[in-house]
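Colleague: sequence first, predicted model second:
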Amino acid sequence: MIGRIVEIAEDGRHLSLSRGFMVVESKGQELGRIPLDDIGAVVANAHGLTYTNNLLLALSERGAVVVLCGPNHVPAAFLWPVDGHHVQAQRMRSQLNVPAPLAKRLWQMLVRAKIRQQGAVLEARGQPSGAFETLARKVRSGDPENVEAQAARRYWPLLFGPEFRRDADAGGTNGMLNYGYAILRSTVARAVMGAGLHPSLGLFHHNRANPLCLVDDLMEPFRPFVDLAVARLADAGHEAVTPETKRFLALVPMLDLPTPEGTTPLSTVVMRAATALARAYETGEAVLSLPGDAGQAWAPMPLEWPVPPRVPTPA
């Protein structure tokens, strides 16, 4: 069983141990406490955090991991327990030894969910989306026909216009997509590490120079939510990555999604997906928790955050 993933995202917090609880304080005032036995991971994602050695030892004894994030919100280091039986070691062994048929089946589910979610975004934008359900059903184990790429060729012109081409090295709308994906990638990376999985051992991505192959696999079904946010920015006349667009795209992990468990922030849905993936490695059963993996995409809820006004570039 994977315990709670606790993220410390506010600056200046102090974490300590008291009678079997992790206590979170600020300026000497207690803000809350969590039973140690409930914790699967602590994600330190803020500046000026301090910890007691007793707390770190107590977390290690219970097999909990402590993830230290850098200023860009991507995990920079993590504290892994090394003594006794630890859940993450078991998960990593299962991950390393995943049978090829299971890995292909899981990748099929990720691609299907992504394509269905692309269709849901287009539908929310008033664009034709019926072909995307057909394409999703065509995806076979491992996606040998690369239906993912076929869907992309239809998707981008419908979302951003017939002249648009997705180019990771370009600026403009592409640059905003890149920034939004970077925010999403850090969210998925924290969830993957918090679930006790190794981020380099991917299902599909296997680039030797990429330390986050599994992260890039798992984030695929969530990319369309970034696309939707960028489309709103483009509607408002934004054409580049600016402080205003950065602040707007940084809200994507907080986007509410209408999940079967009720309205849930995207960051929590990502954590559930990482948890389900860890369980799939251990059990050998291809069961995930993703938008669109059960044959029905999650219609994106309206983005209620106000789109920032475009600041004209000085002549």
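Modeller: Great, that's in hand.

Colleague: from here on, just use CA atoms for contacts and neighbour counts.
Modeller: Fine.

Colleague: apart from its neighbours in sequence, what residue is nearest residue 37?
Modeller: Counting by C-alpha to C-alpha, 6 or more residues apart in numbering, residue 62 is the residue found nearest to residue 37 once chain neighbours are left out, at 7.0 Å.

Colleague: then residue 69?
Modeller: residue 75 (4.1 Å).

Colleague: if I pick that neighbour, what's in contact with it?
Modeller: Residues counted as contacts of residue 75 (C-alpha atoms under 8 Å, 6 or more residues apart in numbering) are 67, 68, 69, 186, 189, 190.

Colleague: go through the residues you listed and flag which are in strands.
Modeller: 67, 68, 69 (DSSP state E).

Colleague: hang on, the last one packs against residue 48?
Modeller: No. Residue 69 is beyond contact range of residue 48, at 12.0 Å (criterion: C-alpha atoms under 8 Å).

Colleague: quick one: the strands in the stretch 151-300 of the chain?
Modeller: Along the stretch 151-300 of the chain, counting by DSSP state E, counting those that start in this stretch, strands occupy 256-259, 262-265.

Colleague: and the ones you listed as JSON lines, adding mean neighbour count?
Modeller: Converted to JSON lines, the strands of the stretch 151-300 of the chain look like this (neighbours: other C-alpha atoms under 10 Å):
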{"stretch": "strand 256-259", "mean neighbour count": "18"}
{"stretch": "strand 262-265", "mean neighbour count": "13"}
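
Colleague: including distance to residue 129, could these go into a markdown table?
Modeller: Below are the strands of the stretch 151-300 of the chain laid out as a markdown table (distance: least, C-alpha to C-alpha, whole Å):
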| stretch | distance to residue 129 |
| --- | --- |
| strand 256-259 | 19 |
| strand 262-265 | 24 |
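
Colleague: nearest to residue 6 among the ones you listed would be which one?
Modeller: strand 262-265 (14.7 Å; C-alpha to C-alpha).

Colleague: show me what contacts residue 71?
Modeller: So, once contact is read as C-alpha under 8 Å, 6+ apart, residue 71 ends up touching residue 46.

Colleague: comparison target, given below:
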Amino acid sequence: MGWRTIYITQKAKLSYKTNHLLIQTDMDLKQIPFHQINCIVIATTQSVITGYLISQLIENNIKVIFCSQNRNPCAELNGYYNNIQRNQNIEDQISWSITSKQELWTYIVKNKIENQIALMERGNLDTSDIVTEYSSMQPNDSTNREAVIAKKYFPALFNEDFTRVLIPK
């Protein structure tokens, strides 16, 4: 299983050569071994990818994500036969006990809030309100501390006028 995410942002030709991804640009040619690659994000519509490379990426369980003109993900390659492990993982997770799911959710929310506090501390921002809310966290975030903290975190990080509502262009 690879660890690298390859992010393509400029005009390039992507092809295959002896278990390597070839990335050819106007100025450069790079070869990256498949065993190092976890995911390829193609964030430009000006790239070309060969069919043979696509089939080899699928066979090697390397995820490929395509982005639209505004660089938002719009499609992903999934092979027909190599998702057996992923499907098994999903089935296993569905069958977990409610208690296990709640413990995991609590862990995820706590970790998220701890990261928010650490980021604020790095920026020398006041974390006292958020730490107070965090200390009253209940299992499964039954009192919804995540939302309460988010309502304080984002204005503290950006400004008092900050809103998380997306306004279409």
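Modeller: Looks like it came in fine. Just so it is clear, the model here is predicted, and its values are computed rather than measured.

Colleague: have a look at residue 69 and residue 48 of structure 1 and say which one is more surrounded.
Modeller: Neighbours per residue, other C-alpha atoms under 10 Å: of residue 69 of structure 1 and residue 48, the larger number sits with residue 69, 19 against 10.

Colleague: quick one: that one and residue 43 of structure 1, what's the gap?
Modeller: Per C-alpha to C-alpha, to the nearest Å, residue 69 of structure 1 is found 7 Å from residue 43 of structure 1.

Colleague: quick one: the helices in structure 2, in order.
Modeller: 51-59, 84-94, 98-122, 128-135, 145-157 (DSSP state H).

Colleague: nearest to residue 92 of structure 1, of the strands of the stretch 151-300 of structure 1?
Modeller: Closest to residue 92 of structure 1 of the strands of the stretch 151-300 of structure 1 is strand 262-265 (C-alpha to C-alpha; 27.2 Å).

Colleague: next one: that closest one to chain centre, how far?
Modeller: Offset of strand 262-265 of structure 1 from its chain centre (C-alpha atoms, centre = their mean, to the nearest Å): 15 Å.

Colleague: same check on stretch 119-128 of structure 1?
Modeller: With C-alpha atoms, centre = their mean, you get 22 Å for stretch 119-128 of structure 1.

Colleague: ok, now how distant is residue 106 of structure 1 from residue 274 of structure 1?
Modeller: 12 Å.

Colleague: next: residue 18 of structure 1.
Modeller: For residue 18 of structure 1, the distance to residue 274 of structure 1 - C-alpha to C-alpha - is 30 Å.

Colleague: next one: residue 75 of structure 1
Modeller: According to C-alpha to C-alpha, residue 75 of structure 1 and residue 274 of structure 1 sit 15 Å apart.

Colleague: quick check: which of the strands of the stretch 151-300 of structure 1 is nearest to residue 223 of structure 1?
Modeller: The nearest among the strands of the stretch 151-300 of structure 1, by C-alpha to C-alpha, is strand 256-259 at 13.7 Å.

Colleague: so the closest one corresponds to what in structure 2?
Modeller: Across structure 2, nothing matches strand 256-259 of structure 1 (TM-score structural alignment).

Colleague: could you do stretch 53-69 of structure 1 as well?
Modeller: So stretch 53-69 of structure 1 sits over residues 51-67 in structure 2, by TM-score structural alignment.

Colleague: in the matching stretch, what's buried?
Modeller: Across stretch 51-67 of structure 2, burial judged by 16 or more other C-alpha atoms under 10 Å covers 53-54, 56-58, 60-67.

Colleague: got the end-to-end distance for it?
Modeller: End-to-end for stretch 51-67 of structure 2, by C-alpha to C-alpha: 18 Å.

Colleague: ok so, going back, who has more neighbours out of residue 106 and residue 274 of structure 1?
Modeller: The neighbour comparison of residue 106 of structure 1 against residue 274 (other C-alpha under 10 Å) goes to residue 274, with 29 against 25.

Colleague: surely that one and residue 191 touch.
Modeller: Yes. At 6.0 Å, residue 274 of structure 1 counts as touching residue 191 under the criterion of C-alpha under 8 Å.

Colleague: okay, and the common contacts of those two?
Modeller: Common contacts of residue 274 of structure 1 and residue 191 (C-alpha under 8 Å, 6+ apart): none found.

Colleague: tally of neighbours for the closest residue to residue 72 of structure 1 other than its chain neighbours?
Modeller: Spatial nearest neighbour of residue 72 of structure 1, chain neighbours left out: residue 186 (8.0 Å); criterion: C-alpha to C-alpha, 6+ apart. When counting by other C-alpha under 10 Å, one arrives at 20 neighbours for residue 186 of structure 1.

Colleague: quick one: which of the strands of the stretch 151-300 of structure 1 is nearest residue 12 of structure 1?
Modeller: Residue 12 of structure 1 lies closest to strand 262-265 among the strands of the stretch 151-300 of structure 1, at 24.4 Å (C-alpha to C-alpha).

Colleague: from residue 279 of structure 1, how far off is the residue nearest to residue 37 of structure 1?
Modeller: Taking C-alpha to C-alpha, one finds residue 62 of structure 1 at 19 Å from residue 279 of structure 1.

Colleague: cool, and residue 160 of structure 1?
Modeller: Counting by C-alpha to C-alpha - residue 160 of structure 1 and residue 279 of structure 1 are separated by 37 Å.
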